[in-house]
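Trainee: When you get a sec, could you give me coordinates for this:
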Amino acid sequence: MTTAAATSDSVVGKLSFIDRLLPVWIFAAMALGIGLGRAFPDLGARLDTVKLDTVSLPIALGLLWMMYPVLAKVRYGELGRLRSRGRLFGVSLLLNWVVGPLLMFALAWMLLPDLPHYRTGLILIGLARCIAMVLVWNMLACGSNELAAVLVALNSVFQILFYSVLGWFFITVVPGWLGAEGTAFDVSMWSIAKSVLIFLGVPLVAGALTRIGLTRLKGEAWYETKFLPRLAPTALLGLLYTIVLMFAMQGEKITRLPLDVVRISLPLLLYFILMFASAFFLSRKLGFSYEETASLSFTAAGNNFELAIAVAVGVFGMASGEALAGVVGPLIEVPALIALVYLSLWLRRRLFPEAESTLLPRRFSDSKQAPTQERA
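Mentor: Modelled structure (predicted):
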């Protein structure tokens, strides 16, 4: 077997059956939702009968559940290790909270100048930093699992603190500076903050309490090897459930405007490629090891689509273009990030020859660990 073939088998083999076919499940959920919408045209009105804030209760339950397993996975105790890795911490902050949002903002405005709803949806995605699925991509690319865990915990905290501020800034303030008041949305910071507090804050508290309580009761090993493997797949069920209901309301728009889905996909694909490349080569230039470079790059390239969908639904409504942009995101992210795993391993052989000697033992060790199945 050639080296390239062995690498391909290694990457695909480490993905769970569910993760390997994630785009298929999402497409199936979309098709089911469109079918339900055609069969029951009044389904949207029924869903809006009972609401949590501005979101129908059935949708809100799905949004909350798909976030809870993701946040129960985060190792919040790892935040205490940041002081010993201040330089890495600073680079991660720059990439995740300055470069990433600015890049998505620029791509959305350049490629969707005539579609403000989708553009805003993409901006919300750019602000939602990856906090879960990045652990899978990092593991497949043989990055530093410890550093990835720390950065995931850090992003979780920063999203609570800054997501609403940055959302208000990029959606309402910056367009005004560009002289585009006519296409800017009148969205208050409180509107976004309220959605973040509900759909990120509530599952964040629940996830943290679950980890603290069960690790004290049963131990860290039991929590990681017994509890999480059972809880993790339910995050995907929550996502698919939410997609079914959202597409039941958006199905007519999607079948009528398939080109819009293609146009949403293009800036997303460019974002993943450009964000990964800039993070990888910046980290390389700063002299970081391959393991550190891979962790920083995948953390910077990934996004928390669950949060972006939740905020879009909470602020703009389930049938909005902003929500549709969030739903399209995972369809592009999964195949794009898998391709970037292959690219990262190829770059390791070319740019980090000192690390290549440890590649096979590291893969063998990692292959014995079941990959996390939740997303973001």
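Trainee: C-alpha from now on. contacts and neighbour counts both.
Mentor: OK.
Trainee: what's the spacing between stretch 30-41 and its chain's center?
Mentor: Computed by Cα atoms, centre = their mean, to the nearest Å, the separation of stretch 30-41 from the middle of its chain amounts to 26 Å.
Trainee: one more to put side by side:
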Amino acid sequence: MSLFERWLTLWVALCILAGLVLGTQLPGLFGALAGLEIASVNLVVAVLIWAMVYPMMIAIDFGSLKAVGQRPKGLVITLVVNWLIKPFTMAALAVLFFDHVFAGLVDPARAPEYIAGLILLGAAPCTAMVFVWSQLTKGDPNYTLVQVSVNDLIMVVAFAPIVAFLLGVTDISVPWETLILSVVLYIVIPLIAGTLTRAALLGKGGDAAVAAFTARIKPARCWACC
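Mentor: A predicted model of the protein is given here:
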């Protein structure tokens, strides 16, 4: 790992500290940035998420899907955990902590917002980190590629319905406009952009060109994660 990746925890902590200080000292500026939104989707956050997700989308080879049936056990476990267990477990934990365990510490008007945030988080598997974990554990990169590709395809169609269902179960109004816009902005657009970029790079220099391009834009993704 590079120096930046090795000390990523420190950079994240420093970014959190910097955010707290800047938010306290420049509330007007950050209030204006928070107001740059469409259908409750902040455009500044969208740009940072694109910087984080776009390099990962370039690394995805949907041609690897032809190998999806070669070793189904691991893939089945991943899909069951990601789509049949994790979203519902996260929703249950959110209700448990914000409606019961920490009910006396959380503003009742804010509790549904925290619950909705955890539901959104639980229903969106972080496929970018899968590549990092696979590399750290010396996993099979090709099999990792298959899992990420399948999960991203499922996420395009399953994220909004699952979130809408869980929000409805927890008596939170379903913001369909926000959900649909989020799927388009955070999943569909980066996926299309990454696929087109990968195709162009493969046509010019093959896998080496893809690896070189993703290495150049990797720092932007790391800072966006922070």
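Trainee: TM value for the aligned chains?
Mentor: With the length set by TM-score structural alignment, normalised by the length of the second structure, the two chains reach a TM-score of 0.85; 216 aligned residues with a Cα RMSD of 2.1 Å.
Trainee: Run a quick neighbour tally on the closest residue to residue 165 of the first structure other than its chain neighbours.
Mentor: Sequence neighbours aside, residue 189 is the residue nearest to residue 165 of the first structure in space, at 6.2 Å (criterion: Cα to Cα, 6 or more residues apart in numbering). Residue 189 of the first structure sits with 17 neighbouring residues when counted by other Cα atoms under 10 Å.
Trainee: measure the equivalent of residue 189 of the first structure over in the second structure to residue 121 of the second structure for me?
Mentor: Matched to the second structure by TM-score structural alignment, residue 189 of the first structure sits across from residue 176. The gap separating residue 176 of the second structure from residue 121 of the second structure is 17 Å, by Cα to Cα, to the nearest Å.
Trainee: can you tell me what part of the second structure the longest helix along the first structure aligns to?
Mentor: Scanning the first structure for the helix with the most residues, using DSSP state H, yields helix 321-351. Mapped onto the second structure with TM-score structural alignment as the criterion, helix 321-351 of the first structure occupies no residues.
Trainee: Which residues belonging to that helix are considered buried?
Mentor: By neighbour count on 16 or more other Cα atoms under 10 Å, the buried set for helix 321-351 of the first structure is 321-338, 340-342, 344-345, 348.
Trainee: same check, this time on stretch 28-45 of the first structure
Mentor: 29, 30, 31, 32, 33, 34, 35, 36, 37, 44.
Trainee: tally of neighbours for the residue lying closest to the last one once chain neighbours are set aside?
Mentor: Just to be clear, that refers to residue 44 of the first structure. Closest residue to residue 44 of the first structure apart from its sequence neighbours, by Cα to Cα, 6+ apart: residue 249 at 5.8 Å. Other residues near residue 249 of the first structure come to 26 when the count uses other Cα under 10 Å.
Trainee: element containing residue 249 of the first structure?
Mentor: helix 233-256 (DSSP states H and E).
Trainee: that older thread, does the residue nearest to residue 44 of the first structure really touch residue 35, like I thought?
Mentor: No. In this structure residue 249 of the first structure lies outside contact range of residue 35 using Cα atoms under 8 Å: 10.3 Å.
Trainee: can you give me the strands in the second structure?
Mentor: 37-38, 41-42 (DSSP state E).
Trainee: Please identify the deepest-packed of those.
Mentor: Per residue and on average, the most neighbours among those fall to strand 41-42, with a mean of 16 (mean count of other Cα atoms under 10 Å).
Trainee: what about that one, how far off from the first structure?
Mentor: Superposed on the first structure, strand 41-42 of the second structure shows a mean distance of 4.1 Å to its aligned residues (mean Cα distance after the TM-score superposition for the first structure).
Trainee: Identify the residues contacting that strand?
Mentor: Contacts to strand 41-42 of the second structure, defined as Cα atoms under 8 Å, 6 or more residues apart in numbering, come from residues 34, 35, 36, 178, 181, 182.
Trainee: Could you do stretch 60-78 of the second structure as well?
Mentor: When contacts are taken as Cα under 8 Å, 6+ apart, the neighbours of stretch 60-78 of the second structure outside the stretch itself are 142, 145, 146, 147, 148, 149, 150, 195.
Trainee: What is the burial count for residue 82 of the first structure?
Mentor: 16.
Trainee: Many thanks, we can stop here.
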